[in-house]
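Novice: Below are the sequence and a predicted model for it; my questions follow.
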Amino acid sequence: MSAAYVMSDCWTMTRRELAHWARQPVQVVVGLIFPIMMLLMFGYLVGGGRGIEGEYVDFLVPGMLTLTMVFGLEGTMTAVTQDLDKGVIDRFRSMPMADGAVLVGRSVADMLQSATGLLLMTGVGYVIGWRAHGGFGAFLGAMGLLLLLRFAMLWIGIHLAMIAGRAELVQAVQILVWPIGFLSNAFAVPESMPGWLGTVVAWNPMSATATAVRDLFGNPGGEPGHVVAAVVWPLVLLAVFFPLAVRKFRRLSV
């Protein structure tokens, strides 16, 4: 099967997912607004940030951008399980289509929404006083790291969705994402936490991305040298879960 054929199949499946946006605009809008609400809530209601040098909003916004890349997977997970329940994926598998094109199409659509969400979040961040001081190249690098983390988390979600198999089980699986998001340095520095908890937070892949992004933005909490970890962690997760998801897809209904 030629690369052009595979790309054509993947783009067809991407268009299918984008067509769902037009039919379900409320779901898309809610997905974009929810992280903005969290940013405003933590910035104005819960904000404080023990042990943080400088303005808390400059520390918070990069953390919230990172947290947004980890959360919000339930939309993709639900879409995958609904296609499984309705037999849509079995029908696609019976067609002369590239293996995994359905999953790639779903992931591309999710990444487009994630990129849109990042732009909205950075815009809101500027409104509430956050600034990126690292230059345009560093800004693009930080955005790239955030989207790389999202891409890795997305394939974990797709794999777990196919294991769950039913939409009603997605909520139970989604709960597993919350500890990853909150046991991180998104809202506070590890030094302000109990020793054992700070160690767990420091080893969280999301913390590596948040620290690297803060450094590229020139914000408090950033440390040089974390860009490598912010690249390696997602690539390791992708190396594990991407082939697992494709393998699980190939074995459906076998």
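Specialist: Nice, thanks for sending it over. Numbers count the residues shown, from 1 in each chain.

Novice: going forward, measure contacts and count neighbours with C-alpha atoms only.
Specialist: Noted.

Novice: in the helix or strand hosting Phe242, what's buried?
Specialist: Assessed by DSSP states H and E, Phe242 sits inside helix 226-250. Within helix 226-250, the residues that count as buried by 16 or more other Cα atoms under 10 Å are 226-227, 229-231, 233-235, 237-238, 241-242, 244-246, 248-249.

Novice: Would you agree Ala210 is in contact with Asn185?
Specialist: Yes: if you go by Cα atoms under 8 Å, Ala210 and Asn185 touch, sitting 7.2 Å apart.

Novice: Comparing the two, which residue is more hemmed in?
Specialist: The neighbour comparison of Ala210 against Asn185 (other Cα atoms under 10 Å) goes to Ala210, with 32 against 28.

Novice: Got another one to weigh against that:
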Amino acid sequence: MTVITAAGPAAPVRSDELRPRPRLGALTAEAVFIRRSLTHSLRDGEALLMAIMLPVMLMLLFTFVFGGALDPSGGYVDYVVPGIILLCAGFGASSTALYVARDMSSGVIDRFRTMPLHAGAVLTGHVVASVVRNLLATAVVIGVAVLVGFRPTADLAGWLGAIGMIALYILAITWLFAAIGLAAGSPDAASGYGFILLFLPYLSSAFVPVETLPEWLQWIAENQPVTPVIETIRSFLMGTPMEDSGWWALGWCLAIIAFAAWWGAWLFRRKAGRR
């Protein structure tokens, strides 16, 4: 015989289960993703090592191989180090495009979409971690430069000004690389697109004075962001005339940050479906 029992009343749904989960605070979300990106950086020690070794090798190449021809007095290392610092920043920041593109293509962003956090926290984590990595790499490069003969004349105020300019440039180019990583269709494409930006220091006053370049190239060197940034750092460290380079460097960096942050936020909302 089959016994049919009446189903009991359904358990009432608690009101707190119907309410949407609150979003994490902005600082909490950003801190989580900064720690995540820094952890990935420590695990990817080879990328950090290459970001340091490549600029150091270029500095040694230009100092000991080309330096005698460019400046027979032996002071070429003092001229070239500010440009090498920006090369170091570029190499280090380029990995941000790869990390962001990898997150977008691996599906981890879809998991983040289900969490009550701010969409911009993901990008902020990558950018802040990259700035920290690049400042450490820059310190190593400057230390090696001192070992091979770099003798800056800056006082404390000059060093603080140079560090501030370097940090602002790193922040600007890192945001730009993060946006490139979002725009790219794959990590390989992101690496290729970002590599184009690494040529800008070669078309500036990083290695030779602008006036020694061909006339058509002088216009490019004078009207791109790297030249005023280099001249500003060179002025802080070596006491050369700054003129209006400082204002141009500040304006370029702030404009790049504003554009890259807006572009990156738009791309993230478009690709990840977040508001």
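Specialist: In hand now; what should we look at? Since this is a predicted model, take the numbers as computed values, not measurements.

Novice: related to what we said a few turns ago, give the residues shared as contacts by Ala210 and Asn185 of structure 1.
Specialist: Residues touching both Ala210 of structure 1 and Asn185 by Cα atoms under 8 Å, 6 or more residues apart in numbering: Gly63.

Novice: residues in structure 2 aligned with stretch 55-65 of structure 1?
Specialist: Per TM-score structural alignment, the counterpart of stretch 55-65 of structure 1 in structure 2 is residues 75-85.

Novice: Sorry, wrong one. I was asking about stretch 19-35 of structure 1.
Specialist: The aligned range for stretch 19-35 of structure 1 is 39-55, by TM-score structural alignment.

Novice: Helix 226-250 and the helix ranked longest in structure 1, what's the angle between them?
Specialist: Longest helix in structure 1 by number of residues (criterion: DSSP state H): helix 136-164. Computed with axes from the mean of the first three to the mean of the last three Cα atoms, to 10 degrees, the direction of helix 136-164 of structure 1 lies at 30 degrees from that of helix 226-250.

Novice: Downstream of helix 136-164 of structure 1, the next helix or strand is which one?
Specialist: Once the chain leaves helix 136-164 of structure 1, the next helix or strand it forms, by DSSP H and E, is helix 170-174.

Novice: packing partners for the helix or strand just after that next one?
Specialist: Counting by DSSP H and E, the next helix or strand C-terminal to helix 170-174 of structure 1 is helix 177-182. Applying 3 or more Cα pairs under 8 Å, 6 or more residues apart in numbering; DSSP states H and E, we find helix 177-182 of structure 1 packed against helix 56-70.

Novice: What range does the very next helix or strand once past the helix it packs on cover in structure 2?
Specialist: Following helix 56-70 of structure 1 in sequence order, the next helix or strand is helix 74-85 (DSSP H and E). Using TM-score structural alignment, helix 74-85 of structure 1 corresponds to residues 94-105 of structure 2.

Novice: Give me the contacts around that stretch.
Specialist: 47, 109, 123, 126-127, 130, 174, 177-182, 184-188, 190-191, 194-195.

Novice: now with 6 Å?
Specialist: Contact partners of stretch 94-105 of structure 2, identified using Cα atoms under 6 Å, 6 or more residues apart in numbering, comprise 177-178, 180-182, 186-187, 190-191, 194.

Novice: Just give the number of residues close to Ser73 of structure 2.
Specialist: 9.

Novice: so it is in which element?
Specialist: Assignment of secondary structure by DSSP H and E places Ser73 of structure 2 within no helix or strand.

Novice: contacting residues for the aligned partner of Asp99 of structure 1 in structure 2?
Specialist: Taking TM-score structural alignment, Asp99 of structure 1 has Ala119 as its aligned residue in structure 2. Neighbour list for Ala119 of structure 2: empty [criterion: Cα under 6 Å, 6+ apart].

Novice: quick one: Ala119 of structure 2 and Leu48 of structure 2, what's the gap?
Specialist: Counting by Cα to Cα, to the nearest Å, the separation of Ala119 of structure 2 from Leu48 of structure 2 is 27 Å.

Novice: Equivalent analysis for Leu198 of structure 2, please.
Specialist: Here the criterion is Cα to Cα. By it, Leu198 of structure 2 lies 16 Å from Leu48 of structure 2.

Novice: Then Pro152 of structure 2?
Specialist: Plainly put, Pro152 of structure 2 is 26 Å away from Leu48 of structure 2 if you go by Cα to Cα.

Novice: which residue packs closest to the residue nearest to the spatial centre of structure 2, ignoring adjacent ones?
Specialist: Closest residue to the average C-alpha location of structure 2: Thr174 at 2.2 Å, with Cα atoms, centre = their mean. Leaving aside its chain neighbours, Thr174 of structure 2 sits nearest to Ala93 (5.0 Å; criterion: Cα to Cα, 6 or more residues apart in numbering).

Novice: can you check Thr116 of structure 1 too?
Specialist: Leu32 (8.0 Å).

Novice: The one you found against Ala115, yeah?
Specialist: No: between Leu32 of structure 1 and Ala115 there is no contact under Cα atoms under 6 Å: 10.3 Å.

Novice: Show me which of these two is the more surrounded one.
Specialist: Leu32 (20 against 17).

Novice: Which of the three states applies to that one?
Specialist: helix (DSSP: H, G, I helix; E, B strand; the rest coil).

Novice: thinking again about what came up before, which part of structure 2 matches the longest helix of structure 1?
Specialist: Using TM-score structural alignment, helix 136-164 of structure 1 pairs with 156-184 in structure 2.

Novice: tell me which residues of that stretch are tucked away?
Specialist: Buried residues in stretch 156-184 of structure 2, counted by 16+ other Cα under 10 Å: 158-159, 161-163, 165-184.

Novice: Same check on stretch 128-141 of structure 2?
Specialist: Buried, per 16+ other Cα under 10 Å, within stretch 128-141 of structure 2: 128-131, 133-135, 137-138, 140-141.

Novice: residue range for that stretch in structure 1?
Specialist: Going by TM-score structural alignment, stretch 128-141 of structure 2 sits over residues 108-121 in structure 1.

Novice: just how off-centre is the matching stretch within its chain?
Specialist: 9 Å (Cα atoms, centre = their mean, to the nearest Å).

Novice: That stretch: average distance to aligned residues in structure 2?
Specialist: Mean deviation of stretch 108-121 of structure 1 relative to structure 2 after superposition (mean Cα distance after the TM-score superposition for structure 1): 0.7 Å.

Novice: residues in contact with that stretch?
Specialist: 14, 32.

Novice: give me that answer again for 7 Å
Specialist: Residues outside stretch 108-121 of structure 1 that contact it (Cα atoms under 7 Å, 6 or more residues apart in numbering) are 14, 17-18, 32, 36, 65, 76.

Novice: Kindly indicate which of these lies nearest Gly54 of structure 1.
Specialist: Gly54 of structure 1 has its nearest neighbour among these in Leu65, at 18.6 Å by Cα to Cα.
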